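In: Quick one: sequence and predicted model below, then my questions.
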Amino acid sequence: MSEVRTTIAELSMRNRAALLAELRGRDRPVRRGLDSAPATFQQRALWFLDRLSPTSTAYNMPVHLRLTGPLDVTALRRAFAAVVRRHDALRTRLTERDGQPQLEVIPDVPHGLRTAEAPDTATALEQAAQLGARPIDLTSAPLWRAKLWRIGPAEHVCTFAGHHAILDGTSLAILWRDLADHYRAEVDVNEAGGPRPVPPITYADFAAWQHDRVTSSAWRRSRRYWLENLHDLPTLALPTDRPRPSAPTGAGGIRTAPVPPETAAAVLRLARTEGTTPFTVHLAAFWLHLGRHANQDDIAVGTATEGRPVAEVAEVLGYFASMVVLRGDLGGTPTFRELVSRAAATTRQALAHADLPWELLVDAVAPDRDLGRSPLFQVGFGAAEQLAPPSFGEVHAEEVHQDLGTARFDLNWTVTLGSSGEVVVEYSTDLYHPATVDTMIESYLELLRSRLSEPDVPTSVTVTKAAEIRVVDDEDDYVAPECPTEHELTEEFAQVLARSGVGTRTNFFRAGGSSLQAAQLIAAIRERFAVELTVLEFFRTPTIGGLAVRIDRRRAARLDDGALVDLIETLSDDEVERLLTVVD
C-alpha cells in the first residue's frame, strides 16, 4: 500500500486528475438496455409493505391539475404517450422471483390518458379523488392511472395517480414538465427547444447499478456511520389521543396553517446570518417542539432525500428518494442559535451518508421490529419550495390539493418555504384527533416565533429521567426444536440467517433478519411445507415455535379425517398432545 501511495504522490496534477476520473467512472451507471432487473432497494421496501397490506393506498401519489384555456385534447393525449415511451418506469411492474421482487419493463402499456365528461369542477375533482384512492396492483403494469375530465370547452381537470414504487416527488415534477414540453411541441411546431434529450440511462439501468454497489467502500462507510449514530436511539414517546394499535390501518388526515410572513422573513434572516438554510432553522424549532411534547432531550425525525447520487439519473423518472434520520441533541441549555448550528451539522452528516438506501440503513442498525411503529422514527419532517406549475402554453395549469385520507407515519410535518408558506401535517387518525394536531401546529408556530425573537436566550427541555429497567428477553434462553416442523424450520432459519444456535424462541428480526430475508424465508416455507404465510402473519409470530404452530394448524386444516388418522398414528404421544392443543 505504501508503494501505491508513493506512486500516486509522484503523479502530476493532470495525471492524478485523470486517475480520479477513471476511478469515479468505474462507479457510474451506464446504459444497458435492460428490460428487467432486481428491484431497487427503495422498491423492495414498498413491495414488502404491499405484502403486509395489499389494499393500502398510503403510497399512491395522485396529482390533480385544473386546466383553464383552449386545451387541445388530442395533442395532450399524444404528449402523454410520448412521456410514457420516454420513461421506462411508466412501463414497469414488479414481479417475484425466488421470493425476491424484480422490476420488469414492458414494451407498451394497455392504456394511456383516458377521457370523460363532468358537469362541473366539483364533480370532476370528486371523481379524480376516487381515482387516486383506488389500490394499485404492483404486479400489473402500468402502476399508474391518468384521466382527463372535460367540464367545458375551456375547463378541464387532469389527474395522474401513480404508485410510489415508480415515482417520487422529483419524478412527479419531471413528469409534468415533460408532459408540458411535449404538449407545447405538439400544438406549436415552432416551439423553441422542443422535448428534451432522452436521459442517458433508464431506471432499470440504475437498479442494476445500485445492486452492484452493495459491497462498495462508500456504502460500508455509511453503514458504519449510521450504526454508530443510531445504535442507542430511543423511541419518541409523544402522547397520543388514542392507544397505539398493534398494526396501523394507514388511515390519516391533513391539517394546515399559514406561516405568518414576518415569521418566514425572520427564519430567512437567521438562516443567512448562520450560513445555513431555512430547513435547518425549522428543524431546530421542530426538535425543540417535539422534545417538549415528549419530555425528551434526544429526538429523531426522518426526512426524505432526493436519492439521485449521480448526474446520469437527474432526468430519469423513478423512485430514487430515500429516508435518513436526523437525531437532535437538546441536552444542556443551548440557545436557539446553538440548536440551529447543531441541526446544520446533523443535516450535513446525514446527507453525506445518504447514499445508503433506507432498507439497508434499517438492516444495519437492526432496531426491534414493531408492526405498530415505523422503524427508527415515527415522525417525518421536511421543507418544500413553492414550485410554479408547468406551462402548457395558452392553457393555465393550477394544482389542486386534496386530502388523501392516508398516513405513512404518526405525523409527517412539512413546511412550505417562502413568503406565503404554510405548515402541512399529515397525521394518523389511529392516534390523533384533528383538534390535537391543530394545537400542535399552533404551539410550533408560537415556539418558532418566540425563539426567532430571542435566538441567544438559553432554552431547555425539562426531562424527567425514568429509572433504568433491565428487560430480560425470554429468547436469551435457548430451547431446542422438538417436533419435525420445528426441526425443519430451524434448518431454514439457519440457512437464511447464516448462523447456528437458533432455537424455538429465536426471534427472526432480533437475530439480524431483514425484511428481504423474511421474504426469502416465507418463500422457503411455501416451497418446503406447501403452506402460504402472509407477511403480516410472519411479523406477528417471527419465532420458530410460533411459525411451527401456524404451519401445523394450516396442515391440519387441509387434511380429511382418514389422512388425519394416518398421520396421528405416526406421531409420538407428546406430539399428538401438542397438535391437539394447537387445534383446540
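Out: Arrived safely, thanks for sending.

In: make it CA atoms for all contacts and neighbour counts henceforth
Out: OK.

In: just the strands in the stretch 51-200 of the chain please.
Out: Using DSSP state E, counting those that start in this stretch, the strands of the stretch 51-200 of the chain run over 60-68, 92-97, 100-105, 114-117, 144-152, 155-163.

In: another one to put next to it:
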Amino acid sequence: PDGAARVPDTAAPVPVPGDAAPDPGQGDGPARRDDHLAPASCAQQGLWFLDQFDPGQAQYALPLAFRLRGELVLPALRQALDGLVARQASLRTTVLDDDGEPRQQVAPARPVPLVVEDVSTLPEEAREAELRRRLDDEDRRVFDLAEGPLFVAALLKTADQEHVLLLNAHHINFGGWSLGVLVQELSKMYGDAARGNAPCPVPPAMEYTGYAEWEHDWLRGDDCQAQYDYWCRRLEGLTALELPTDRPRPSSVSTDGDAVRFQLSAKLRADIVRMSAEERVTPFMLLLAVFQIVLARTSGQRDIAVGSPMANRPLPETQQLVGYFVNSVVLRIDLSGDVDFSEVLRRVREVALGAYENQNYPFSRLVAQLEPARDSARSPLFQVMFVMQEESWEQADWHGLSVELMGSPATTSMFDVTLSVSMSAHGISGDIRYRTDLFDKSRMERLAADFEHVVERVTRHAGADLTELLA
C-alpha cells in the first residue's frame, strides 16, 4: 500500500522509489475487456480479503485535494472528469464476491456526479473549518467494494477565483504512480474542453483487468519462482524492528494516526542530488540509507528492514493506466561494522537494485508462503515504511489555472511509522505518519529532526563514520 499526500506512492507519471524503471521486455498482455467478471490481481485480492475480515475501515481511502486558483471553466471540468473515467476503466470498477473469491466488474462509462458547493460567502474562519471538515470526511470515507462507486468527486468554491477539487478513490483501484497519470490526463482533457474541443479519450491498449489476467499467467512461470527464491534468501532470520514507544503496544493493530510534516531546503535538495551522483546512487537510495541509520539510532538494532512500494508495472501497456499495481518490498540493510557512509550507500544500492529486479512477486503471496510468526499487534515482515516520489505532475498545463496538491489529513496510519518524502524544484517535503496508540507527536518530531540532521551531516562528508552517525 502506497502510498503520496497519502498517495506515495509514491509518482512523466509519478515515479516510485529510486525511479525504478519497469522492464519493457516481458511481452504483450491480453486484449481489452469490459463489463464482465474478471480475475482480481494479487494486490487487489489482499485488500479484498482484509475488507472481508474487517469491513468498514477507512485506511484504504486515498483522498486527493487540489486547490485551483484562477478562472475555472466548470463545464470543462465536468467534461474532463467524464473523459478521464471513460478512458480509465479502473475508476469505474467494483470488486465482487464470486463464490468466496474477488472478481472485478467494469461498469459502462457514465457522467461523473460532481457535487458543487459554494462556501465562499462564509467568514474566513468558518470557511477554513468547513474545508478541514470536508477533508477529514474524505479521509474517513468508507467505500463499499461491491456496490461502489470507488471513485468520487466534489468541488468547493472557496472564493471568486479559487476552488478546491476533492477526489477520492479506494486503494484497490489506485496507487501512487496513478496520481501522475490522473493529473496529466485530467489537465489535458480540461484544457481541451476549456478551448472548446470536446475530449475524445482514446481507449488504452490494455485495461487493468488484462494486467490481472497476465499476472495470473506469470505466477505459473519460472521468473516467478526465481523471485520467490530471492526473497526467501533475503528475509531469512529477519527480526522485528523494535522502536521505543510511548505506550505499551496493544494486543491488536489500530489504524488511528497522525502526522508530523517537515521541509528540507532547496540547497539541501541540491546537496542530495550532487552527492547521489558522486556516489552513483539515486536520491531514493541516499535518503533510505539516512532513514535506516536514524531507525538504528533510535532502536539500537543494526539489522534494519523497512517496507517500500515499488511501481510493479512490468508491461509497457501499463505505464499510462490508473490502477493498483504497486507492490511492497522489504529493504533489509546491515548496519554493522566499522565502515563509513559511502559503504552504507554501497550496501543500500545493492539491496535496492535486487529489490527492483524482484519487485513483481506479490507481497501478500510472499507473506502467506513464508508464514512469519503472526502477531496481531504488528504488520507482517515490516512495521515501518519508506516512500519517495517526484512531483513531476507539477508541469501539467491546466489552461491558466494554478494548481496545488494539498496535503491530506492524517487520521489513519497503516504501519507503526511511514516516512514519505516528495522532491520538487523547491526542495523536499516530508511527513512522518504514525500510530497514535504507540507514539506521541513529540517523539515523531524528534525523529524528523534526527532525519534532517543526519542528511546535513552525510551530504557534507560521505566519509562520515557510521559509528559516529549511530551515536
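Out: That came in fine, so what should we check first? Source: prediction; values computed, not measured.

In: Send over the TM-score of the superposed chains.
Out: Here the TM-score for the pair of chains, by TM-score structural alignment, normalised by the length of structure 2, is 0.88; 438 aligned residues with a C-alpha RMSD of 2.2 Å.

In: hang on, the earlier thing: export the strands of the stretch 51-200 of structure 1 to CSV and append columns for distance to residue 25 of structure 1 and mean neighbour count.
Out: Output for the strands of the stretch 51-200 of structure 1, formatted as CSV (distance: least, C-alpha to C-alpha, whole Å; neighbours: other C-alpha atoms under 10 Å):
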stretch, distance to residue 25 of structure 1, mean neighbour count
strand 60-68, 34, 21
strand 92-97, 28, 20
strand 100-105, 25, 22
strand 114-117, 43, 13
strand 144-152, 34, 21
strand 155-163, 32, 23
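
In: and of those strands, who's closest to residue 457 of structure 1?
Out: Closest of the strands of the stretch 51-200 of structure 1 to residue 457 of structure 1 is strand 60-68, at 42.4 Å (criterion: C-alpha to C-alpha).

In: how about that closest one, which residues of structure 2 does it hit?
Out: Mapping strand 60-68 of structure 1 onto structure 2 (TM-score structural alignment) gives residues 61-69.

In: how far is the matching stretch from where the chain is centred?
Out: On the basis of C-alpha atoms, centre = their mean, to the nearest Å, stretch 61-69 of structure 2 sits 15 Å off its chain's mean C-alpha point.

In: after superposition, how close is it to structure 1?
Out: Superposed on structure 1, stretch 61-69 of structure 2 shows a mean distance to its aligned partners of 1.0 Å (mean C-alpha distance after the TM-score superposition for structure 1).

In: Stretch 245-259 of structure 2 aligns to what range in structure 1?
Out: Under TM-score structural alignment, the match for stretch 245-259 of structure 2 is residues 240-254.

In: can the strands of the stretch 51-200 of structure 1 go into TSV with extra columns for distance to residue 536 of structure 1?
Out: Formatted as TSV, the strands of the stretch 51-200 of structure 1 follow (distance: least, C-alpha to C-alpha, whole Å):
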stretch	distance to residue 536 of structure 1
strand 60-68	21
strand 92-97	18
strand 100-105	17
strand 114-117	36
strand 144-152	26
strand 155-163	21
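
In: Those strands: which one's closest to residue 423 of structure 1?
Out: Evaluated over the strands of the stretch 51-200 of structure 1, closeness to residue 423 of structure 1 peaks at strand 60-68, with 19.3 Å, by C-alpha to C-alpha.

In: Now for the alignment partner in structure 1 of residue 385 of structure 2: which residues touch it?
Out: Aligned against structure 1 by TM-score structural alignment, residue 385 of structure 2 finds its counterpart in residue 380. Shown in contact with residue 380 of structure 1 (C-alpha atoms under 8 Å, 6 or more residues apart in numbering): 301, 302, 303, 409, 411, 412, 413.
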